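Trainee: Predicted model and sequence below, questions to follow.
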Amino acid sequence: MTKSDSKARTRGMRRLAGIALSLMLGAGALTACGSGGETIAADAKTGNRKIRIAAPFISTMNSAVLYAQGNGIFAKHNIETEFVEVHGAAGLQATLGGSTDMAITSSVNPVAALEQGQEFPIIAQIGNGFPESVLITAAAWKESGLKDDSPLKDKMKFLAGKAWGVSSPQGSSSYMARYMFQLAGLSGDDFKMNSMGSASGTLAGLKSEKVVAGSMGSPYPQVAEAEGYAKLFINVSGGEVPELTNTLTSVVAVTPDFYKNNKELVADFRKALGEAQKLVYEKSAEVDEWIYKNHFDGSPKEAVLAGVKDQRDGAAIAKQPEVSAESAERLVAFMKATGQPVPDDWRKIFVDLAG
């Protein structure tokens, strides 16, 4: 590939990212009701402050926040939570418009929004490694002739030009795929993305063989493998790709007004989340059992447990709400490597780094 080809591809990716963010933020501005930044008062009877959190599909990556909600940890800090399912960058749109108070979103989205002139303070981390792993159809696995420990270069070469399902074109798995092609010495143009709308859509595409590959968070790859129609191909969340570890991937973001008007609530949210994150690692068997029974009952249990174990082994699930400078810098390096614009003042949106 020539240097001019590389520059042209980078410019094209930046244009696409800019267009996507402009559309997203424009839609958010149209729906904004002025309620996204109000002070949340405690309920007179319960003393709880109710917050609505935009979140993607249920994943073991979100074990801590789910466990905190279901086991009274948020309630102990006088917080009542309601999750609203929102995919991709739309979580920021919902928060900007006032439909939700916080958004669990891919970390690239608030940084990209800052480039477009819209700030979303990042108040906590959920993922510190890529939650998605790559799976392929059972037929493609047989065709590949590869092994679990085959080099990344060989695996990515096999996937070049093949239909690859993702939940959202703005999601972290889309950029992750492009980055892995780059790590393998291939072109980002080899990534043939198919937006399937959700993890279930990607799984349906794999079952029907409309797509050859898909990337999504655990435990879905492990469950698909257990059910026999797909194979876990690249265990990213388990640490198979070192360049993608210790990288900030999933965060909790709010609007500037919400952060300014709810400092005590944000502090209490971080305390509660931190308690749950600690339990995910120190009482893993107890937490995993609860997550399985309450969110994945009916799926192959061993597959679900294997999925969350992979994420812990790769340290993909954040261990504390505070964002480290190193993980944020690795995020920025990842974004720049995949042609995503990063403003020089990116640190300003991280409450743990801004000072």
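Mentor: The structure has been received and is ready for your questions. Note that the structure is predicted; figures quoted are calculated from it, not measured. Residues are numbered from 1 along each chain as shown.
Trainee: make it CA atoms for all contacts and neighbour counts henceforth
Mentor: Noted.
Trainee: Neighbours of the closest residue to Phe120 other than its chain neighbours, how many?
Mentor: Nearest non-adjacent residue to Phe120, counting by CA to CA, 6 or more residues apart in numbering: Thr255, 4.9 Å away. Close neighbours of Thr255, defined as other CA atoms under 10 Å, add up to 22.
Trainee: was I right about Thr255 contacting Gly37?
Mentor: Yes - assessed by CA atoms under 8 Å, Thr255 is found in contact with Gly37 at 6.5 Å.
Trainee: Show me where the stretch 1-150 of the chain has its strands.
Mentor: Using DSSP state E, counting those that start in this stretch, the strands of the stretch 1-150 of the chain run over 49-55, 79-85, 102-106, 122-129, 132-137.
Trainee: Make JSON lines out of those strands and add mean neighbour count and distance to Lys263.
Mentor: Below are these laid out as JSON lines (neighbours: other CA atoms under 10 Å; distance: least, CA to CA, whole Å):
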{"stretch": "strand 49-55", "mean neighbour count": "21", "distance to Lys263": "13"}
{"stretch": "strand 79-85", "mean neighbour count": "18", "distance to Lys263": "13"}
{"stretch": "strand 102-106", "mean neighbour count": "29", "distance to Lys263": "13"}
{"stretch": "strand 122-129", "mean neighbour count": "28", "distance to Lys263": "10"}
{"stretch": "strand 132-137", "mean neighbour count": "27", "distance to Lys263": "32"}
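Trainee: Which stretches in the stretch 101-250 of the chain count as helices?
Mentor: Ranges of helices in the stretch 101-250 of the chain, per DSSP state H, counting those that start in this stretch, are 108-115, 138-144, 152-159, 172-183, 199-207, 220-226.
Trainee: now the angle from the longest one to strand 102-106?
Mentor: Spelled out, it's helix 172-183. With axes from the mean of the first three to the mean of the last three CA atoms, to 10 degrees applied, the angle from helix 172-183 to strand 102-106 works out at 20 degrees.
Trainee: Need the contact partners of helix 172-183.
Mentor: The contact list for helix 172-183 (CA atoms under 8 Å, 6 or more residues apart in numbering) reads 106-108, 130, 132, 153, 156, 166, 168, 187-188, 190-191, 193, 215-216, 249, 334, 337-338.
Trainee: Repeat the analysis, applying 6 Å as the threshold.
Mentor: Applying CA atoms under 6 Å, 6 or more residues apart in numbering, the external contacts of helix 172-183 come out as Ser106, Gly188, Thr338.
Trainee: okay, pairing it with this:
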Amino acid sequence: MKKSWRKKLLPFLCLFLLAAASGCEGTKKEGRQKVRLAEVTRSIFYAPLYASIEKGFFQKHGIDVELKTVWGGDKTMTALITGGADIALVGAETSIYVYAQGSEDPVINFAQLTQTDGTFLVSREKMDRFSWEQLKGKTFLGQRKGGMPQMVGEFVLKKNGIDPHKDLNLLQNVDFANIPNAFASGTGDFVQLFEPQASLFELEGIGHIVASFGAESGKVPYTCFMAKSSYMKNNKDIIEKFTAALYEGQKWVYESSAEEVAKAIQPYFEDTELSVIEMVVDRYRSQKTYAENPLLDEEEWKNLQDIMEEAGELPKRIDIGELVDPSFAEKAMKE
């Protein structure tokens, strides 16, 4: 683990140990149990979650979701381990970082939301025939070092014969929120972007989508729902209901039209045109970015650690049984 993660997490470990003994018990409201959910960012990437809320699947299973966007993996994990949230939606790699600190109450992944990377390679110039070789010698505006987007980005570049630190002028000093603005103002020949920004740039003529990092990297537990081991032990029924509701949302997203999905989740993206939301949903569905069920399997877990290891960010290999509990997903899928 890099020092940046150590510095961010260490100040909260004492608070974590104090909070570990007591689960954040769900409170009942009108016969339903409240679950405080912290999401790492607000993104169409998470459409099945928002659909599950808007279509009433959580309420149907007796849960009221109190959703809060925390903006950042370190902040989301801090909210979880210090008792500010019951469940977190964040990259599975964060559970590995916490575990490597020697936690007595590890954070356990129990349901998967996205199963591929959600970023796209955007070129400033239109390319009718793109090849990865065309990146050599160019300025590449990448994502934050140590985060999953950048780790997957480097993994895909190496897979295609590109050494990101030798063959490119790699820029990683721009904050996540400012990357689109930096590219729009003229920085970089290529940029790695999430949706809907990639599609918006294409519509506005600022850039052109030439490749998908998700399609290139294969399946990986990119974003998962996780909770402290103590919370899961004390609130097994909540985790079961939460996972069952999520699975209904995942199925609904794939069984419904892109237009229906876009209309359902539009309240979460009021500043984005419905047609753009629909286009992004269709693109993510076509490459199976949204997990079709909540089960995180061993192959995906291995792929995650391979990507982290390749990037030099893996503290140590951890068996899937240590940080993943598939029983809730398996039960939801059976029922």
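Mentor: Received, thanks. Quantities reported herein were computed from a predicted structural model and do not represent experimental measurements.
Trainee: what's the TM-score for these two chains?
Mentor: TM-score for the superposed chains, counting by TM-score structural alignment, normalised by the length of the second structure: 0.86, backed by 320 aligned residues with a CA RMSD of 2.5 Å.
Trainee: which one in the first structure is aligned with Asp237 of the second structure?
Mentor: Matched across to the first structure, Asp237 of the second structure falls on Glu264, judged by TM-score structural alignment.
Trainee: so which strand or helix has that match?
Mentor: According to DSSP states H and E, Glu264 of the first structure maps onto helix 263-282.
Trainee: And for Phe258 of the first structure?
Mentor: With DSSP H and E as criterion, Phe258 of the first structure is part of helix 256-261.
Trainee: mean offset of that helix relative to the second structure (after superposition)
Mentor: Following the fit onto the second structure, the mean deviation recorded for helix 256-261 of the first structure is 1.5 Å by mean CA distance after the TM-score superposition for the first structure.
Trainee: counting contacts, what elements does that helix pack onto?
Mentor: Contact partners of helix 256-261 of the first structure among helices and strands, from 3 or more CA pairs under 6 Å, 6 or more residues apart in numbering; DSSP states H and E: none.
Trainee: Next, the buried residues of that helix.
Mentor: For helix 256-261 of the first structure, the neighbour count (16 or more other CA atoms under 10 Å) marks Pro256, Asp257, Phe258, Tyr259 as buried.
Trainee: burial of the nearest residue to the third one once chain neighbours are set aside, as a residue count?
Mentor: Spelled out, that is Phe258 of the first structure. Of all residues not flanking Phe258 of the first structure in the chain, Gly37 sits nearest, at 3.8 Å (CA to CA, 6+ apart). Neighbour count for Gly37 of the first structure, taken as other CA under 10 Å: 21.
Trainee: and what of the one 3 residues further on?
Mentor: The burial metric for Ile40 of the first structure, expressed as a neighbour count using other CA under 10 Å, is 15.
Trainee: now the strands of the stretch 1-150 of the first structure as a markdown table including distance to Ile73 of the first structure?
Mentor: Converted to a markdown table, the strands of the stretch 1-150 of the first structure look like this (distance: least, CA to CA, whole Å):
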| stretch | distance to Ile73 of the first structure |
| --- | --- |
| strand 49-55 | 13 |
| strand 79-85 | 9 |
| strand 102-106 | 18 |
| strand 122-129 | 16 |
| strand 132-137 | 27 |
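Trainee: And the contacts of stretch 223-231 of the second structure?
Mentor: 23, 87-92, 105-114.
Trainee: I meant stretch 17-32 of the second structure, not that one.
Mentor: Outside stretch 17-32 of the second structure, the residues touching it (CA under 6 Å, 6+ apart) are Gln33, Lys34, Val35, Gly62, Ile63, Thr82, Asp86, Asp105, Ser230, Tyr231.
Trainee: And these, which two are furthest apart?
Mentor: Gly62 and Asp105 (26.8 Å; CA to CA).
Trainee: returning to that earlier point: what's the helix holding Glu264 of the first structure packed up against?
Mentor: helix 63-70.
Trainee: What helices and strands are in contact with the helix it packs on?
Mentor: Secondary elements touching helix 63-70 of the first structure (3+ CA pairs under 6 Å, 6+ apart): helix 263-282.
Trainee: A strand includes Met226 of the second structure, no?
Mentor: Yes - looking at Met226 of the second structure with DSSP: H, G, I helix; E, B strand; the rest coil, it is inside a strand.
Trainee: Could you find the closest non-adjacent residue to the spatially most central residue of the second structure?
Mentor: For the second structure, the residue lying nearest the average C-alpha position, counting by CA atoms, centre = their mean, turns out to be Thr223 (3.1 Å). For Thr223 of the second structure, ignoring the flanking residues on the chain, the nearest one in space by CA to CA, 6+ apart is Gly91 at 4.4 Å.
Trainee: Pretty sure the one you found sits against Val220.
Mentor: No - Gly91 of the second structure lies out of contact with Val220 (CA atoms under 6 Å); the separation is 10.0 Å.
Trainee: how close does the residue mapped onto Gly117 of the first structure from the second structure get to Lys316 of the second structure?
Mentor: Counting by TM-score structural alignment, Gly117 of the first structure lines up with Gly102 in the second structure. The spacing between Gly102 of the second structure and Lys316 of the second structure, counted by CA to CA, to the nearest Å, is 12 Å.
Trainee: For the two, indicate the residue with more neighbours.
Mentor: Set Gly102 of the second structure next to Lys316 and count neighbours by other CA under 10 Å: Lys316 wins out with 14 against 10.
Trainee: Without its sequence neighbours, what residue ends up closest to that one?
Mentor: Of all residues not flanking Lys316 of the second structure in the chain, Ala100 sits nearest, at 7.4 Å (CA to CA, 6+ apart).
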